[in-house]
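Peer 1: I would like the atomic coordinates for the input below:
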Amino acid sequence: MSNRHLSPLDALLADLQHGLNSLRPGPTDKASYPARDHDEDLDARERQHAAGLMRVNHAGEVAAQALYRGQARVARNPDTREHLLDAALEEQAHLDWCTQRLEELGSQPSQLSPLWFAGAYAIGAAAGLAGDRWSLGFVSETERQVEEHLQGHLSQLPEGDKRSRQIVEQMKEDEARHGQQARDAGGRELPPPLRGLMRAAAKVMTTAAYKG
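Peer 2: The predicted structure is shown next:
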């Protein structure tokens, strides 16, 4: 049954079920997987640190996918909804890459991933209810902050961790494109207090996700 025929409650449950399904490890598309070079030898400390950073990135992709699905659920304009769902689909690819890299590093995603999804979905729906232009502005600011965050990870990853670097670099490029597309579609600049609140919430998530 198409989502357009679902009741609001059924549509919400369908989105949440999709989120839970997306957290289950699945096959990664090898053709699109950015990590192609072999790593140099990483010692135990470097592997642990790289895994912590990639776990943070995984949590961020869980949240991004949920944000966009929450926003899409309440979007008024079909074009805006399609834009958000396309972005969510690409975030799913990023999620798969991070999952694969965590497995390679002998680690796993944050145990709080379901919480990240549910919380971000609620925030996304709230942002969407403010109107499509504000919703797109929220996308733009989210991607701007994620891009800065990924740049910081590039400076923190061990020099020999080429595979994680290739993943993060591709994600950073994709996030910048998402943000520009949202601005081109009419996204509004968010007020400074809201941008600060978003940074504070992200800080809580990244700190918890790094630890596991």
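Peer 1: for the rest of this, base every contact and every neighbour count on C-alpha atoms.
Peer 2: Will do.
Peer 1: distance of the residue nearest the centre of the chain from residue 209?
Peer 2: Nearest to the geometric centre of the chain sits residue 61, at 2.0 Å (C-alpha atoms, centre = their mean). In this view, residue 61 and residue 209 are 12 Å apart by C-alpha to C-alpha, to the nearest Å.
Peer 1: residue 26 against residue 96, yeah?
Peer 2: Yes: taking contacts as C-alpha atoms under 8 Å, residue 26 lies within contact range of residue 96: 7.4 Å.
Peer 1: these two - which one has more neighbours?
Peer 2: residue 96 (23 against 11; other C-alpha atoms under 10 Å).
Peer 1: need the contact list for that one.
Peer 2: Residue 96 makes contact with 25-28 under the criterion C-alpha atoms under 8 Å, 6 or more residues apart in numbering.
Peer 1: check the gap between it and residue 144 for me.
Peer 2: With distances taken as C-alpha to C-alpha, residue 96 is found 22 Å from residue 144.
Peer 1: what's the answer for residue 188, then?
Peer 2: Residue 188 is 13 Å from residue 144, where distance means C-alpha to C-alpha.
Peer 1: circling back to that earlier point, tell me which element the residue nearest to the centre of the chain is part of?
Peer 2: For residue 61, the host element (DSSP states H and E) is helix 44-74.
Peer 1: by contact count, what packs against that helix?
Peer 2: helix 78-104, helix 113-129, helix 132-156, helix 192-211 (3 or more C-alpha pairs under 8 Å, 6 or more residues apart in numbering; DSSP states H and E).
Peer 1: if we use 6 Å, what do you get?
Peer 2: With contacts defined as 3 or more C-alpha pairs under 6 Å, 6 or more residues apart in numbering; DSSP states H and E, helix 44-74 has these neighbours: helix 78-104, helix 113-129, helix 192-211.
Peer 1: for that helix, buried residues please.
Peer 2: 46-74 (16 or more other C-alpha atoms under 10 Å).
Peer 1: to check against the first, give me the structure of this:
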Amino acid sequence: MNIRTLSPLDRLLVGCERALEAIAGSPQAQRPSPAAGIVEAELDEAERRHAAGLMRINHTGEVCAQALYFGQAALARAADNREHLLHAAAEETDHLAWCAQRLQQLDSRPSLLNPLWYAGSYAIGAAAALAGDPVSLGFVVETERQVETHLAEHLEKLPAQDERSRVVLKQMQIDEIRHAQAAQQRGGVELPFPLPQLMHVSSMVMKAVAYRV
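Peer 2: Below you'll find the predicted structure:
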């Protein structure tokens, strides 16, 4: 079987296609949503808006995750690390699709600033990759740790009866923990001060904005 090597133009076009899929909120999940088969709960208007705001944050977080992984994979030094990053990105695509579906069920929409979030995250991912694979993998570890923490917070903040959103976030949390452990096992290093703190601050800004816009 002949395997065609992608040219720089091919890679650029593939990257553009991935970006459009992530930003448009129309990716195809490989796994069924954990919420499939769960009856929609009765939410009042305030609860529905709050649940939608939280799921919009999580959708935006998955847009950023796609961009980060693709930016890191584009400049990864080792081929096996590149494949590892792309595999993790595929699982993040499931998360993106599940969050987009949940937003539709809540009669809401993704963040209007997703193109901006994607572009910034791709640049950050590429910059991390330029520092070398150990740092890039360490960036994955720290990112997933912070995501797992904010998912735990959202599980507490969701309306008690919104089981559909809850099971989606629980599966996402499981996957994020596994991604962090895998990146650490592949040689991810601890990021130096103040990078984790800066990542946390930027995450807080994104969450505050995406909840409403």
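Peer 1: on that earlier part again, and in the second structure, which of the contacts of residue 96 of the first structure remain?
Peer 2: Retained contacts for the contacts of residue 96 of the first structure in the second structure, judged by both residues aligned by TM-score structural alignment, their matches' C-alpha atoms under 8 Å, are 25-28.
Peer 1: out of the residues you listed, which is most surrounded?
Peer 2: Counting by other C-alpha under 10 Å, top hit in these: residue 28 with 16 neighbours.
Peer 1: for that one, which three-state class applies?
Peer 2: Using DSSP: H, G, I helix; E, B strand; the rest coil, the structure places residue 28 of the first structure in coil.
Peer 1: distance check, the residue nearest to the centre of the first structure against residue 125 of the first structure.
Peer 2: From residue 61 of the first structure to residue 125 of the first structure the distance is 17 Å (C-alpha to C-alpha).
Peer 1: rewinding a little: what sits against the residue nearest to the centre of the first structure?
Peer 2: By C-alpha atoms under 6 Å, 6 or more residues apart in numbering, the contact list for residue 61 of the first structure reads 91, 95.
Peer 1: repeat that with 10 Å
Peer 2: Residue 61 of the first structure makes contact with 55, 67, 88, 90-96, 98, 113, 116-117, 146, 171, according to C-alpha atoms under 10 Å, 6 or more residues apart in numbering.
Peer 1: need the buried ones from the residues you listed selected in ChimeraX.
Peer 2: A single ChimeraX command selects the buried members of the contacts of residue 61 of the first structure (16+ other C-alpha under 10 Å):
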select :55,67,88,90,91,92,93,94,95,96,98,113,116,117,146,171
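Peer 1: burial of the nearest residue to residue 132 of the second structure once chain neighbours are set aside, as a residue count?
Peer 2: Excluding its sequence neighbours, the residue lying closest to residue 132 of the second structure (C-alpha to C-alpha, 6 or more residues apart in numbering) is residue 77, at 6.9 Å. Look at residue 77 of the second structure: counted by other C-alpha under 10 Å, it has 17 neighbours.
Peer 1: equivalent analysis for the one 4 residues further on, please.
Peer 2: Taking other C-alpha under 10 Å as the criterion, the count of residues near residue 81 of the second structure is 19.
Peer 1: hmm, it is touching residue 133, no?
Peer 2: Yes: using C-alpha atoms under 10 Å, residue 81 of the second structure is in contact with residue 133, at 7.5 Å.
Peer 1: joint contacts of the two?
Peer 2: Applying C-alpha under 10 Å, 6+ apart, one finds that residue 81 of the second structure and residue 133 are jointly contacted by 72-73, 186.
Peer 1: make TSV from the residues you listed and add distance to residue 7 of the second structure to it.
Peer 2: Shown next, in TSV, are those (distance: C-alpha to C-alpha, whole Å):
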residue	distance to residue 7 of the second structure
72	18
73	15
186	28
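Peer 1: overlap in contacts, residue 61 and residue 209 of the first structure.
Peer 2: Listed as contacting both residue 61 of the first structure and residue 209 by C-alpha under 10 Å, 6+ apart are 55, 113, 116.
Peer 1: please tell me I have it right and the last one contacts residue 205.
Peer 2: Yes: in this structure, residue 116 of the first structure sits in contact with residue 205. The criterion is C-alpha under 10 Å, and the distance is 7.7 Å.
Peer 1: list residues touching both of the two?
Peer 2: 59-60, 63.
Peer 1: what is the neighbour count of the closest residue to residue 147 of the first structure other than its chain neighbours?
Peer 2: Leaving out its chain neighbours, the residue that sits closest to residue 147 of the first structure by C-alpha to C-alpha, 6+ apart is residue 172, at 5.4 Å. Applying other C-alpha under 10 Å, we find 21 residues neighbouring residue 172 of the first structure.
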